[in-house]
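Novice: 3D model of this:
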Amino acid sequence: MHFKLPISETLQALLQQEDTDADNKITIEDKGPKHFKLKCVRGNIYEVKGTYHLSNLLQELALERQLGKTTAEIPVEKIEELPSYRISRMIRDYFWNDLTRTIDKKGLHRILGDEKIQDTIQRIYVPEKDLEGIKYYKALKKELPALEIQILPEQITPTYVKSINKKPGLLALALQDGSGVPFVVPGGRFNEMYGWDSYFESVGLLIDNRLDLAMAMADNFAYQIRYYGKILNANRSYFLTRTQPPFFSSLLKEIYQYDPEVSKDWMSRNLKMVIKEYEKVWMQKGVRLTETGLNRFLGEGIGIPPETEEGHFNFVLQRFAKKHGLSLEAFIQAYDGGTLKDPELDAYFMHDRSLRESGHDTSNRLDDICANLNTVGLNSLLYKYEMDIAYLIENIFNDSLEGYNSAFWLDKANKRKALVNKYLWNDKEGSFYDYNFVSKEPHLVDSATNFYPLWAGLCNEEQAGKLVSKLFDRLVQNGGVAGTSNITEIEHNAPQRQWDYPNGWAPHQMVIWRGLQSYGYEREAQELVYRWLWMITKNAVNYNGTIPEKYDVVGCTHKVYAEYGNVGTQFDYITSSGFGWMNASYQLGLSILNKEFRMQLDQLVNPDDIFSKQT
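Specialist: Alright, predicted model coming up:
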């Protein structure tokens, strides 16, 4: 059964009746009658009932209108589509394409205009050694005279980056055959390629058979290492001194496991860049390699990070303004202008940039301390780098690449494991904890990143058992794993941080699910997958298909307002892209979830009604 509907008239009537809060969506907060009559092609009347089915009708009409149609033929199967199947289909068929960008003539109109940047000039920075890029963009400027091309020097220092903060712009990425190599952006206001987002998005891309895009992400990672010296926080000029959690080796390994016939030359080029990143970014003594032999995040820079929203640091800066006897405005002008020096505040911003480099922007767990920590998460990722490089060299290159063999990298991994157990494992608590190498004591905060050793394969079976017990005791909530436990030992009236309790994030869930599976904790993995997918599905059913950046896993709601709001909640009629790693987590979760739980998911059965007796 299907309907042949005049799009404009049907949309107008549907919204007038059901969208009582006039936000161009149909949600559980609307007070309409929750039923709408349609005339079928054969003339009989069909009644669409309930928020979910009504919002599906709205979305299907919007999709048809986007195609330039005035009349839509909509099958009832799409209106009554089971929630998990609909969400997964939208991700696969629509969202990835809408999130894909290129930095070339075809794609620039979508990416240069950035609501986060006050400077209205369309500016691209190109590395001076990227001769192909310079030639391409200079030629493009002849067609787009408003485009400003800036050439980046080979040596990029914090002083230089601060000097261009008032002239922000996009950083060039890879070109191939006269076109930009594509990449997937997170969504919403984010129009650039982010470091660790790109890995997690690629997990979803591979599940949806988009090997092309996953390989393109790897090529852009390699370009960044070659020309910017690191995989960037994101390809914007103000991120030039900052990297993000290292996942490049994982991306290459998963591409190889997806397609063992992938070009050996392609893999060689990219694996060499992984090794270069490992050696030049992470293993430089006194920078990100500390005296313990373990690593830290260290985001370099000078002054106040310019990418934050206005007023973001006022809670901290008020204290320093008072210390110097200045108004807040006068203090900011003097400090950022360099006429007033304050080493204590310099240290604060070093830690702040470092926590942003960790991807956790921001968290009270890392605030004003991050650069002093050998973190569990980072050292687990670097252990996995060492193991992945060994695996790829052995399996693809007959155990020899550029003078390296697998034994060399396995030795590094074993040495790191010993140090992790020495400094980060707490047998009394039954958990890994970040280690403060300055105060020489553990940083006893329960965090989702403390469970990365499960994913990296770093812990033994006994440790794994204790970690699983700790995970369910401290972090598992109704909607999944919280970023941290409920941190109460924070400064009075400090702002709520988005990476802390009660919020949960897609990358944490994905890493923990796979970690549980790798140690044989299949039932626990099924439960955590179900809790997360149930929360996403419930919110999408109730709120017109909304799949935003973050969720409160305690309240099981997307209504999260800590820091920057919630990207992906503002749209008319239909979300066109969801949010990058949220989409990936949904596809990965469905690939893990068994058939029985998938059926219960589509019925929105509360996870506590399923798992309370089992756990």
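
Novice: C-alpha from now on. contacts and neighbour counts both.
Specialist: Will do.

Novice: so what would you say the end-to-end distance of stretch 171-179 is?
Specialist: 15 Å (C-alpha to C-alpha, to the nearest Å).

Novice: contacts for stretch 271-289?
Specialist: 222, 225-226, 229-231, 248-249, 252, 291, 295-298, 382, 385, 389 (C-alpha atoms under 8 Å, 6 or more residues apart in numbering).

Novice: so of those, which ones are in helices?
Specialist: Using DSSP state H, the members of these that fall in helices are 222, 225-226, 248-249, 252, 382, 385, 389.

Novice: which element is residue 37 on?
Specialist: strand 35-39 (DSSP states H and E).

Novice: just the helices in the stretch 501-615 of the chain please.
Specialist: Assigned by DSSP state H, counting those that start in this stretch, the helices in the stretch 501-615 of the chain fall at 506-518, 522-542, 580-592, 595-602, 607-611.

Novice: thinking again about what came up before, buried ones in the strand holding residue 37, by neighbour count?
Specialist: 35-36, 38 (16 or more other C-alpha atoms under 10 Å).

Novice: let's see this one next, to set against the first:
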Amino acid sequence: MNLYQVEMDSKTFVDRPLKADPEAVLREFKNEFGKTKVTNITARKLIDFRKRFFGEPGTELTSCFIPDWKELPPKIAQIKDKDLRLFALFLNRRWKDLCRQVRNETLLFKEAIIRGHTSIRIKIIKIEDPRRNSLIEVPHPFIVPGGRFREFYYWDAYWIVKGVYFRFGFVPNGGRIYYLRRSQPPFLIPMVYEYYEATEDIKFVRENFDHLVREYEFWVQKRSVKVEDKNGNKHIAYQYRTTSNVPRPESFRADIQAALEIGENERQKFFQNIASAAESGWVFSSRWFRDRKTMKTIETTNVLPVDLNALLCWNVNILKYFANIIGNAQKAEEFEKKGRDAWKTLNAIFYNDTGKAWFDYNLRTKSHEVLFYPTVAMPLFTGCYTMLDYDKSAKVINFMNRLHVFDYPSGIPASLSNTGQQWDFPNGWPPLQHIIIEGMRKSDNPEAQEMAFKLARKWILANYKIYNTTKKMWEKVDVNGTIPKPGAGGEYDVQDGFGWTNGAILDLLVTYRDRMTIRGTDQTVRCYISKRYVYAAHFTIECM
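Specialist: The predicted structure is shown next:
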């Protein structure tokens, strides 16, 4: 189906539910096409077959009710600027549009065997024959990013990942079975930390501590590598390295087309590097390309990403904190040591004295690529530097200033390389803006803190313009120009929704609720469209 491009997007086909059991559909497919050469099959016949045996993507899900959703959350009510408060209310209402749950659910109990010896009874969902769709079934409602991303994703929601972990021993990339051979950046432990900070639910931490430890151990056991620093000291570092060496089902045609330029003996490694880049979330970026330009030189498995290593450093520090508050002194001591080791690794392997910042490390060249990516600020975001490094936040800012990355009118680009890939220039991504802003805000450097506010204001106003003109929230934007356009490039059209866009902006609006304002800005910011009223949520604002 995807080879003949019967769908504009390969993901559409693998998301379609079957109308009959898999055996019956396969039998009918063999009857109709089994004796026909692939080159003689027509797209028209494939489309007819699809219509008979496949349903519409997303029909196995339904919208849902969020029981604790509030029309006016207290923290949003505290936003002083009226226009931004209305903007926040609009974003808050979008969670209702993005809530999904599996249809026709029947709760069952299933024995989940963890590591071959721990038996845990968990709730799962049965939808007719679960083999009729590609969903990873979960018993509770969840938030989807939006657009083509119809299922949950690791980056976007933590309240569903516990049940998924019981079955698979790690948190997969997303809520489809074709994601089971890769994960995504390990944010589960920080998510639980955010939950605990908001609720002080120590019982939840105590009940889930062992599962959080096992999530961390997945990365230690499956994604770690030994590396020597310039002094010959050995360190444990981490990389994105999936076992998959075939085209991604959700991007089958794109991967096949990309592999045409690759020698047959090298294609399995090529596909592994593609899948490993997908595990990083950066699909795709010049970060992973040997020549910094073209997909055919992708070498993800040669790269030690600084952001992944800083994130896992944060993971162990949180686990140490959790071990202390639940009274597990042995684990607290263990993670204390792991935290020290992780800090040493970040500074010995990833810090570059010339660039004065942290950079990805290449195993092939045994060196850094001293190029700008927002990941240079990741150790600031995760707090994986000590008071002895207090000047490093200033040095990171100086590095970015020298490259003029703060000069773009609508945010910070994902890189300075215009490759046509979506995680490169000129696209600005919400999580990357948030990481840089929060990293600088949490530092002890007043200059960094002030820069964080300016960047937050720039990003909020850029998205406010988009909201006023289109009533959409894009997954990424073009940071060029004072009137932001949707981001472009990559394998699919820009998506509206959008989970992490809304979440990052809401967090910044609440963080700067006493200070952030659009008053005094150019009139085009407040009332960009040439109409008498701009609609925000269910309110109106008169344009003066």
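
Novice: now what about the TM-score between them?
Specialist: Here the TM-score for the pair of chains, by TM-score structural alignment, normalised by the length of the second structure, is 0.71; 413 aligned residues with a C-alpha RMSD of 2.7 Å.

Novice: rewinding a little: using JSON lines, lay out the helices of the stretch 501-615 of the first structure together with distance to residue 316 of the first structure.
Specialist: Output for the helices of the stretch 501-615 of the first structure, formatted as JSON lines (distance: least, C-alpha to C-alpha, whole Å):
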{"stretch": "helix 506-518", "distance to residue 316 of the first structure": "28"}
{"stretch": "helix 522-542", "distance to residue 316 of the first structure": "34"}
{"stretch": "helix 580-592", "distance to residue 316 of the first structure": "31"}
{"stretch": "helix 595-602", "distance to residue 316 of the first structure": "44"}
{"stretch": "helix 607-611", "distance to residue 316 of the first structure": "40"}
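
Novice: do you know which of those lies nearest residue 108 of the first structure?
Specialist: Proximity to residue 108 of the first structure (C-alpha to C-alpha) singles out helix 580-592 among the helices of the stretch 501-615 of the first structure, at 19.8 Å.

Novice: name the SS class of residue 150 of the first structure, please.
Specialist: Under the three-state scheme (DSSP: H, G, I helix; E, B strand; the rest coil), residue 150 of the first structure adopts strand.

Novice: hmm, it is touching residue 126, no?
Specialist: Yes. Using C-alpha atoms under 8 Å, residue 150 of the first structure is in contact with residue 126, at 6.2 Å.

Novice: the two: who's more crowded?
Specialist: With neighbours defined as other C-alpha atoms under 10 Å, residue 150 of the first structure and residue 126 compare such that residue 126 has more, 23 against 19.

Novice: all strands of the stretch 351-500 of the second structure, in order?
Specialist: Assigned by DSSP state E, counting those that start in this stretch, the stretch 351-500 of the second structure shows strands spanning 351-352, 357-358, 361-362, 367-368, 427-428, 477-478, 485-486.

Novice: ok, now which ones touch the spatially closest residue to residue 405 of the second structure that is not a sequence neighbour?
Specialist: Nearest non-adjacent residue to residue 405 of the second structure, counting by C-alpha to C-alpha, 6 or more residues apart in numbering: residue 412, 6.1 Å away. With contacts taken as C-alpha under 8 Å, 6+ apart, residue 412 of the second structure has the following neighbours: 374, 405-406, 428, 433, 479.

Novice: swap in 7 Å and give it another go.
Specialist: When contacts are counted by C-alpha atoms under 7 Å, 6 or more residues apart in numbering, residue 412 of the second structure is found next to 405-406, 428, 433, 479.
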